[in-house]
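[1] need a structure here:
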Amino acid sequence: KRLVPHRALPPYAYIPGRTPHPVSDPLGHQYGVLPVRIKSSPGSTAWAEEFLFGVDLWQQGFYWEAHETWEGLWHAVGRTGSWGDLLKGLIKLAAAGVKAREGRREGVGRHATRAAQLIRVAKSRWDPTDLPLPTWNWPDLLTNIESVAANPVTDVTPDPGGYPVWDWLILASDDQPTPMDSADTPVS
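    Got it, this is the predicted structure:
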C-alpha cells in the first residue's frame, strides 16, 4: 500500500544506460523540474512526507528515484547523527537496487553490505523520540539487507515498470503509518 498516495509515481524507473536520465535528458520524467529541497527537521510534516515518499518509491522499485529523494533529506540533516546514518544506509540500499537492475551482482553486494553497516550504526544510536514515524522492525530489515549482501541477485527485466527486485518492505505492513493525503493529514 502507498504511504503518500497523492504524490504520483514516475512513469518509469530510471536504469542507467537503458532509460532516459530523469533530470538531464529532455525525455526524462523530471526534466526541467526543480528538485524538492527540504530544510525542515525530521519532526516536520513536510520532512516526514518526503521520507515516506522515498519509502513508496523504493517499495515500488523506483530505486534511483528513492535514492535522490533520501539524498535530499540526508543533506537536510547535515549528513550526521542517527538520521544521517539511516538515510545514508537507505541511499546505499537504493543504489543496490539500481545495480540489480543493471545486472551488476558485485555492486548489489557491495552497496547492500554498506547499507547494513550504516543501518546497524543508526540502530545502535537511535533514540525512539528521533523517529516521528512507526517503530522500525530493525531485525527483519537488517536480516533482509544482509541476505541481499550475501546473495546478490539481479533483475534485468527489459521494462521493469517500477516493479521491485525484492519481495520485502522497508517498513513492514504492521509498521506502516497511516497514508497521508494531499492536505498532510492522515487518511482513514
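[2] Only C-alpha atoms from now on, for both contacts and neighbour counts.
    Noted.
[3] Pull the number of nearby residues for the residue lying closest to residue 31 once chain neighbours are set aside.
    Among residues not flanking residue 31 along the chain, residue 23 sits closest, at 4.4 Å (CA to CA, 6 or more residues apart in numbering). For residue 23, the neighbour count with other CA atoms under 10 Å is 15.
[4] in what helix or strand does residue 23 lie?
    Under the assignment given by DSSP states H and E, residue 23 is not contained in any helix or strand.
[5] Verify the stated contact: it with residue 35.
    No. Counting by CA atoms under 8 Å, residue 23 stays clear of residue 35, with 9.4 Å between them.
[6] before we go on, could you also do this sequence so I can check it against the first one:
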Amino acid sequence: MTDWRPPFAYLPGQTARHPEGAFDRFKQVAPGALSASMPWRLGLDLYHEGFFWEAHELWEAVWLAAPPNSAERCAIQGVIQLANAALKRRMGREAAAQRLDDLAEAHLLEAARRGADVMALTETQILALKKIARGPQKYAIKCTLR
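    Reported below is the predicted structural model:
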C-alpha cells in the first residue's frame, strides 16, 4: 500500500483540477485480484479521508477491469456512485446527491444479492461508506479489508 495522498481534494468549480495523469501510477489492476488491487484499496483510504473525486478516479480503473455483469462490477459501481454523491453533497447539490444515493443503493443491493462480501466489503463496511456519503461527519467504522 502507499501513504501517498493528493495535495488537495478536487471540488469541481471551486479548486484546481489535478494534473492529467496524476493518478495513473496507482491504476494498475491485475486480473482476478480486484479487491486486493492498489486502486481499490487506495480509493477506500482516500474516500474515508474525504477525497471523493480522487477515490472515484481510482475506482474507475477497477470497474473497467471487473467482469461485465458481475457482482464485483455492481459493487464497484455502487461505491463509485456513493463517492459521487458525497462530492455532490459537498458542492451543495443535495438533489443530485440524493439521486446518486438511490443509484448506489440499487447497485449495492444487486451486488449483495449476487454474492456475499463482494469486493471484500462486509455489510457493516458498506453501511459506513453510505454514512460518509450522506454527511460531513467522520465515522468510526473504516473499511479495513481482510
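[7] Any figure for the gap between the residue nearest to residue 31 of structure 1 and residue 124 of structure 1?
    Per CA to CA, to the nearest Å, residue 23 of structure 1 is found 36 Å from residue 124 of structure 1.
[8] What of residue 113 of structure 1?
    17 Å.
[9] higher neighbour count, the two?
    residue 113 (21 against 10).
[10] Name the helix or strand for the counterpart of that one in structure 2, please.
    Matched to structure 2 by TM-score structural alignment, residue 113 of structure 1 sits across from residue 102. Here residue 102 of structure 2 is covered by helix 94-114, with elements defined by DSSP H and E.
[11] Please name every helix or strand in contact with whichever helix or strand comes after that helix.
    Next in sequence after helix 94-114 of structure 2, counting helices and strands by DSSP H and E, comes helix 123-134. Helices and strands touching helix 123-134 of structure 2, by 3 or more CA pairs under 8 Å, 6 or more residues apart in numbering; DSSP states H and E, are helix 71-90.
[12] equivalent range in structure 1 for the helix it packs on?
    Helix 71-90 of structure 2 maps onto residues 82-101 of structure 1, going by TM-score structural alignment.
[13] mean shift between that stretch and structure 2?
    Stretch 82-101 of structure 1, aligned to structure 2 and superposed, deviates on average by 0.6 Å (mean CA distance after the TM-score superposition for structure 1).
[14] So for that stretch, what gets flagged as buried?
    Buried residues in stretch 82-101 of structure 1, counted by 16 or more other CA atoms under 10 Å: 82-101.
[15] same check, this time on stretch 132-139 of structure 2
    132-134.
[16] what do we get in structure 1 for residue 60 of structure 2?
    Counting by TM-score structural alignment, the partner of residue 60 of structure 2 is residue 71.
[17] so its match makes contact with residue 87?
    Yes. Contact criterion CA under 8 Å: residue 71 of structure 1 and residue 87 qualify, at 7.3 Å.
[18] From residue 103 of structure 2, how far out is residue 10 of structure 2?
    23 Å.
[19] element containing the equivalent of residue 15 of structure 2 over in structure 1, please.
    Aligning on TM-score structural alignment places residue 15 of structure 2 opposite residue 19 in structure 1. Counting by DSSP H and E, no helix or strand carries residue 19 of structure 1.
[20] Tell me how many other residues surround residue 19 of structure 1.
    Residue 19 of structure 1: 14 neighbours (other CA under 10 Å).
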